[in-house]
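*Asks:* coords please:
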Amino acid sequence: MAEIKTRPVDTDVHEFIRTFANTEQKIADSFTLLKLMEEITGYQPVMWGPSIIGFGSYHYKSERSRQEGDWPLAGFSPRKAAISLYVYAGAPGQDEMLKELGKYKMGKACIYVKKLADIRQDVLIRLIQSSVDYLRKKYS
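*Replies:* Predicted coordinates for the structure are as follows:
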């Protein structure tokens, strides 16, 4: 089985944001997300691979394949096209929350936003909390 490349690495999160985020808005939004996710999860930010900032972790085992590994409870990445939010776990009620979130695009495992001002922070907070609670319960 191939080795999973997305795992905790010893890279400075703040320096990563200052060098990787390509606009002042994305830098400011990233530092807001750092504070928000740290408060909600209770974990310090850690780089996962070269471009994901994660908070806490859980060990998963796929129900459909032999794949297993570790992944952040919540996280984000200030990518060039949009900020990728790793805060959706398919938890009960999350689809309804997405209807209230604001302007975003949905990927397979993440939510893409251009800037935090495009979404409702109160709904984002509920999404993060519901994901963390769901993942802790499912993979405890």
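
*Asks:* From now on I want contacts and neighbour counts done on CA atoms only, so please keep to that.
*Replies:* Noted.

*Asks:* And stretch 42-52, what's buried?
*Replies:* 45-52 (16 or more other CA atoms under 10 Å).

*Asks:* ditto for stretch 3-18
*Replies:* For stretch 3-18, using 16+ other CA under 10 Å, the buried residues are 6-8, 13-14, 16-18.

*Asks:* Please work out which residues outside it touch it.
*Replies:* 27, 30-31, 45-50, 53, 69-71, 78 (CA atoms under 8 Å, 6 or more residues apart in numbering).

*Asks:* Among those residues, find me the one that's closest to residue 132.
*Replies:* Closest to residue 132 out of the contacts of stretch 3-18 is residue 71 (11.6 Å), distances taken as CA to CA.

*Asks:* And for that closest one, the neighbour number?
*Replies:* By the measure other CA atoms under 10 Å, the count of residues near residue 71 is 18.

*Asks:* And it, how close does it get to residue 121?
*Replies:* 23 Å (CA to CA, to the nearest Å).

*Asks:* Also this sequence, please, to line up against the first:
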Amino acid sequence: MAENKTQATGASVEEFLAAVEHPVRHRDGFRLLELMREITGEEPEMWGPTIVGFGQYHYKYKSGREGDAVAVGFSPRKASLSLYGLTYGPEAADLLPRLGKHKTGAGCLYVNRLEDVDEDVLAELIRAGYRHVTTVLHSP
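*Replies:* Alright, predicted model coming up:
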């Protein structure tokens, strides 16, 4: 069975974020680092070469495939900030319309700039997503 390609690497989160060239992604990356660390109580870890993750959970599909994944996290990609785990909780449906300018797709939330969204709503999405995957879906 294929192993999950995106795993914790042990690389430095601060070095990764410091190397982000895009000034808005750089600034927003460090703000998300602070926000997610505070909300989850977890220390950040690099997952693969570009995802900053906080906590993890174990998944198992009916097909038998299983592995560990980031509970919540983000990646300051060139086109936008990709936020992971924030749309999984049942509260997301009520919170997303209040977030501000964003897009969703394939389990991700995409934001161009943090200033485009309501940070209080973003914090609730982080809290709800983290709680959902670590209590409902269970952590390892």
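
*Asks:* what distance separates stretch 91-103 of structure 2 from the centre of its chain?
*Replies:* 15 Å (CA atoms, centre = their mean, to the nearest Å).

*Asks:* Okay, strands next: where are they in structure 2?
*Replies:* 44-47, 51-60, 66-76, 81-84, 103-105, 108-111 (DSSP state E).

*Asks:* Specify, as a residue range, where stretch 65-81 of structure 2 falls in structure 1.
*Replies:* Aligned by TM-score structural alignment, stretch 65-81 of structure 2 corresponds to residues 67-83 of structure 1.

*Asks:* Touching that stretch from outside, list them.
*Replies:* By CA under 8 Å, 6+ apart, stretch 67-83 of structure 1 touches 4, 6-7, 17, 20-22, 26-27, 30, 33, 37, 41, 51-62, 84-87, 112-115, 128, 131-132, 135.

*Asks:* If we use 7 Å, what do you get?
*Replies:* 21-22, 26, 30, 51-62, 84-87, 112-114, 128, 132, 135 (CA atoms under 7 Å, 6 or more residues apart in numbering).

*Asks:* go on, stretch 19-38 of structure 2?
*Replies:* With CA under 7 Å, 6+ apart, stretch 19-38 of structure 2 has contacts from 17-18, 43-44, 76, 113-114.

*Asks:* wait, which of the residues you listed is closest to residue 93 of structure 2?
*Replies:* Looking across those and measuring by CA to CA, the closest to residue 93 of structure 2 is residue 114, at 19.6 Å.

*Asks:* mind checking what the closest one lines up with in structure 1?
*Replies:* Aligned partner of residue 114 of structure 2 by TM-score structural alignment: residue 116.

*Asks:* which residues does its match contact?
*Replies:* With CA under 7 Å, 6+ apart, residue 116 of structure 1 has these contacts: residue 29.

*Asks:* rewinding a little: show me the buried residues of stretch 3-18 of structure 1 that map onto helices.
*Replies:* Using DSSP state H, 13-14, 16-18 are the members of the buried residues of stretch 3-18 of structure 1 that sit in helices.

*Asks:* Nearest to residue 97 of structure 1 among those residues?
*Replies:* Using CA to CA, these come closest to residue 97 of structure 1 at residue 17, 27.7 Å.

*Asks:* Nothing else from me, thank you.
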